[in-house]
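> I would like to see how this sequence folds:
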Amino acid sequence: MISEQIGLDLLRTYVAVCRQGSLSRVAAQTGRTQSALSMQMRRLESLLERQLFQRTGRGVVPTAEGELLLGYATRILALGDEAVARLQQADISGGVRIGLAEEVATAALPAALGRLHRAYPDIRLDVVVDHSIALGRLWGEDGLDIMIGPTSAVVADALTSWNVELQWVCAPDYVLDQERPLDLVTFAAPCLWRRRMIDALAAAGREHRITLTSQSVTALQAAIENGLGVGLLPPEAVRAGSIRALKASASLPGPLTVQYGLYARDRRTPVVDAAIGVLLEGIPAPP
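Have a look, this model is predicted:
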C-alpha cells in the first residue's frame, strides 16, 4: 500500500529530477535549494526502501527500480492532470496540426499528447513527426498550427526555447580505434544534427565514415547498442546499461548544444491554446 506521505508534489519533483538528470537544474527551475530537493529524494527512497538514483559525474540517473517508479509516477500525475482539466475546462472541440521534430519526439512529448487526447477527447489531433528541415518547410507553408523544432529551422519567434545537449555515445563494449576513421551512426540527410556532428569532427581533425543512417531515433539507438558506431543522442534517449556516453578527448569533440523552441501562430483558437498548455508540460523549463 502506498504511503500517505508520498504525495503528488513529491512524485512531481521525482519525475522532474529523472527527466532533467540534475538536482541543481530542477532546483534552479523551481526556486528551491538543491539540498532541499536532495533531502526530498532521500526521503522518498527511505519511504520505499529502495535506491532510486545512481549518481554519475554528469548528474543522476534512475536505477532499474527508479525507472519502474518513474513509469507509475508519470501515470499518476497524468491522471491527476487529466481529472483537473476535464473538471475545470469547458468542452473544447476542433482540430490542431502539430509538428514534432523526430529527434526530440521521444517520451515526454508523446506522453503530453496522450494527456491532451484524454483531457479533450473532442480535439482532432493531426500530428506530424519528421526531420527538422521538413518541419521548417511545412511551417513556412502554413501547414502547422504548433511546431517543436530547432530554432535554426524557423524564421519566427518561439513562445519558449530550451537547449538540448547532444552526447557522443556508443555501446558499452565499443572500443574507439584512434588509427581508423570513426564509424558514425546518424540521421539521414538533410539533418541539422548530422551537419553539426560532421562539422565538429572536421574541426577536431577526426576522420569518419557513416555506417548507418535513419530518420528514426529507435533505429539509431539499436544501431549504437549493437556496436555499429558512435552517434549523437539527447540524454533522455541514452538507455542506461546499453548505451554509454563518451568523454571529450583530443580526437573526439565534447557534447554539442542545439536550441529548440515551441512555435505557434499569432492568431490561435482555444483548441491550439489548450494544446500549447499541455505541450509546455512536456518540455524543459527555460533557464
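> From now on I want contacts and neighbour counts done on CA atoms only, so please keep to that.
Will do.
> List the buried residues for the longest strand along the chain?
Secondary structure of the chain per DSSP state E: the longest strand is strand 160-170. Buried positions in strand 160-170, judged by neighbour count with 16 or more other CA atoms under 10 Å: 161-164, 166-170.
> Need those residues in TSV (columns: distance to I123).
Below are the buried residues of strand 160-170 laid out as TSV (distance: CA to CA, whole Å):
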residue	distance to I123
S161	26
W162	27
N163	30
V164	30
L166	34
Q167	37
W168	39
V169	39
C170	41
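> can you give me the strands for the stretch 1-150 of the chain?
Assigned by DSSP state E, counting those that start in this stretch, the stretch 1-150 of the chain shows strands spanning 53-56, 59-62, 94-101, 123-130, 146-150.
> which secondary structure elements does the lengthiest helix in the chain contact?
If you go by DSSP state H, the chain has its longest helix at helix 64-88. In terms of contacts (3 or more CA pairs under 8 Å, 6 or more residues apart in numbering; DSSP states H and E), helix 64-88 is packed against helix 8-20, helix 108-119.
> want to put them side by side, so please do this one too:
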Amino acid sequence: MDSNLLKVFIKVANTKSISQAAKELEFTQSNVTLRIKQLEKNIGYSLFHRTNRGVILTNEGEKLFPYAMDIIKKVEEAQVHMRNIDYQEVLKIGSTQTFTTSNLMPFLEKLNSDFKQMNLEFAVDSSLNLIDKLLDYKLDIAFVNGNPNHKDIEILNVVEEKMVLVEPLNKEPQKTCFVFKKSCANCATLENYIKNTRDENYKTVELENFELILGCIKAGFGIGLLSPKIIEKFGYTNKVKTTDIENHLDTHLICRKDYLPIIHEYLREVTL
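The predicted structure follows:
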C-alpha cells in the first residue's frame, strides 16, 4: 500500500475538505482527488461521502483510518531511524574456506575491536556461491579467490596470497592432487600447473579439511597447492616440501556497487 496515498487520505479525513487538504499539502485539488480515487481503487471501497459542506468518511474509510495512521507512523519512525544510523549495525561476511583458515579470524577480531556495536554474521562457501549470495543481497561483503570481474561488483580490498606447491619431504608422491573442493580456484590453478609442468596424468581428490590434505601429502599419497599460512597453522612447515610457483591466487574483498557497506572506507584501508 502506497504510504503517499495514505498521507493524502489522512489529510483529507482530518480537514474534511479536498480543497483545504490540497492547500496544506501544496497540491492541486485535482491531484488530491486523483490520489483519493487511486486509493479507493486499490482498496476496493469508497472512502468518502461527498457533501455540500465537504467530505466525510464512509464506514470503510472509518475502518481504514486507524490502520493508515499506524502505517504512516511506522514509516516515519523508520525514516528517522535510517537517517540517524551512523554505524554498521550488522555486517554479513562471506569467505572461502582457505581465507577462513588463514586470515579471517584476525580480520574479525579487528572488526570487533574497532566496531563494538556491530554484530557480525558470516558464511563459508566456494567463491562462486559467495558471489551469487552477494549479488542476491544475502551478504554485505565477501572474500573470494581471484577477480570476479562483474559489472555489479566493486572490489574494496585485495589480499596478496602466495601459494606454494606442497609435496612429501623424502619420497616420490603418488599422482594425486588433493584439493578442498574441485570447484575452488586452488584446484584449477593446481591442475593448470600440473598440465604445464609435468607429463604425467594426475587424478584430483577432494578432502574435507586442510589438515587431512597435509597429512596425506606428508604420507606421500599426493601433492597440493596451499597458502604457507595454512601449512604453518597446522604445524607442517618442516614436515613437507614446498616450492614457490609463479601463480598467485589473490583474495578480493568485494561488495555490490549499489549496496556499499557504511564502513566501506574503513574496509578499503584496513590491512588484511
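> one step back: just put the strands of the stretch 1-150 of structure 1 in CSV and tack on distance to A85 of structure 1.
Converted to CSV, the strands of the stretch 1-150 of structure 1 look like this (distance: least, CA to CA, whole Å):
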stretch, distance to A85 of structure 1
strand 53-56, 31
strand 59-62, 29
strand 94-101, 17
strand 123-130, 14
strand 146-150, 20
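> Those: which one's closest to S24 of structure 1?
Closest approach to S24 of structure 1 among the strands of the stretch 1-150 of structure 1 (CA to CA): strand 59-62, 8.7 Å.
> Packing partners of the longest strand anywhere in structure 2?
If you go by DSSP E, structure 2 has its longest strand at strand 240-248. Judged by 3+ CA pairs under 8 Å, 6+ apart, strand 240-248 of structure 2 is in contact with strand 162-168.
> centre of the chain versus the strand it packs on, how much separation?
Remark: strand 162-168 of structure 2 is offset 31 Å from the chain centroid, using CA atoms, centre = their mean, to the nearest Å.
> What span of structure 1 is the helix or strand that it is followed by aligned with?
Using DSSP states H and E, the helix or strand that follows strand 162-168 of structure 2 in sequence is strand 176-179. The alignment of strand 176-179 of structure 2 onto structure 1 (TM-score structural alignment) covers residues 183-186.
> mean deviation of that stretch from structure 2?
With the two structures superposed, stretch 183-186 of structure 1 lies on average 1.5 Å from its match in structure 2, counting by mean CA distance after the TM-score superposition for structure 1.
> starting at the chain centroid, how far to that stretch?
Using CA atoms, centre = their mean, the offset of stretch 183-186 of structure 1 from its chain centre is 21 Å.
> ditto for stretch 34-50 of structure 1
24 Å.
> what does stretch 49-60 of structure 2 give?
Its chain's C-alpha centre and that of stretch 49-60 of structure 2 lie 50 Å apart, by CA atoms, centre = their mean.
> Need the contact partners of stretch 255-269 of structure 1.
Applying CA atoms under 8 Å, 6 or more residues apart in numbering, the contact partners of stretch 255-269 of structure 1 are 145-152, 156-168, 196-197, 248.
> ok, now with 6 Å
Here stretch 255-269 of structure 1 makes contact (CA atoms under 6 Å, 6 or more residues apart in numbering) with 145-151, 158-167.
> what's the nearest residue to the residue nearest the centre of structure 2 if we skip its chain neighbours?
When CA atoms, centre = their mean is applied to structure 2, the residue found nearest the centroid is L139 (1.8 Å). Leaving out its chain neighbours, the residue that sits closest to L139 of structure 2 by CA to CA, 6 or more residues apart in numbering is K92, at 5.0 Å.
> The one you found pairs with which position in structure 1?
Correspondence of K92 of structure 2 to structure 1, assessed by TM-score structural alignment: R97.
> Identify the residues contacting that match.
Counted by CA under 6 Å, 6+ apart, R97 of structure 1 has contacts 126-127, 144-145.
> ok, now with 10 Å
By CA atoms under 10 Å, 6 or more residues apart in numbering, the contact set of R97 of structure 1 is 124-128, 143-147, 272, 275.
> if I look at V217 of structure 1, how far off is T106 of structure 1?
8 Å (CA to CA, to the nearest Å).
> joint contacts of these two?
A237.
> For the contacts of R97 of structure 1, which ones persist in structure 2?
Retained in structure 2 by both residues aligned by TM-score structural alignment, their matches' CA atoms under 10 Å are the following of the contacts of R97 of structure 1: 124-128, 143-147.
> can you pull out the helices in the stretch 151-272 of structure 2?
Ranges of helices in the stretch 151-272 of structure 2, per DSSP state H, counting those that start in this stretch, are 185-197, 210-218, 228-233, 264-269.
> can you redo those helices as TSV with distance to L6 of structure 2 and mean neighbour count?
As requested, these are arranged in TSV below (distance: least, CA to CA, whole Å; neighbours: other CA atoms under 10 Å):
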stretch	distance to L6 of structure 2	mean neighbour count
helix 185-197	52	16
helix 210-218	58	20
helix 228-233	59	17
helix 264-269	36	14
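> Of these, which is nearest K23 of structure 2?
helix 264-269 (43.7 Å).
> neighbouring contacts of the closest one?
The contact list for helix 264-269 of structure 2 (CA under 10 Å, 6+ apart) reads 88, 111, 114, 141, 155-158, 253-255, 261, 270.
> cutoff 8 Å now
Here helix 264-269 of structure 2 makes contact (CA under 8 Å, 6+ apart) with 156-157.
> Next: stretch 84-91 of structure 1.
Counting by CA under 8 Å, 6+ apart, residues outside stretch 84-91 of structure 1 touching it are 119-120, 122.
> rerun that using 10 Å as the cut-off
Stretch 84-91 of structure 1 is contacted by residues 78-79, 82, 115-116, 118-123, 271, 274, 278 when judged by CA under 10 Å, 6+ apart.
> And the residues you listed, which of them are buried?
By the neighbour-count criterion of 16+ other CA under 10 Å, the contacts of stretch 84-91 of structure 1 include these buried positions: 78, 82, 115-116, 118-120, 123, 271, 274, 278.
> Out of those residues, which two sit at the greatest distance?
A78 and V271 (19.2 Å).
> for structure 2, longest helix please?
helix 59-84.
> Give the buried residues for it.
Under the neighbour-count criterion of 16+ other CA under 10 Å, helix 59-84 of structure 2 has 61, 64-65, 68-69, 71-72 buried.
> Then stretch 127-135 of structure 1?
128-135.
> And stretch 174-193 of structure 1, by the same measure?
Quick answer for stretch 174-193 of structure 1 (16+ other CA under 10 Å): 174, 182-187, 191-193.
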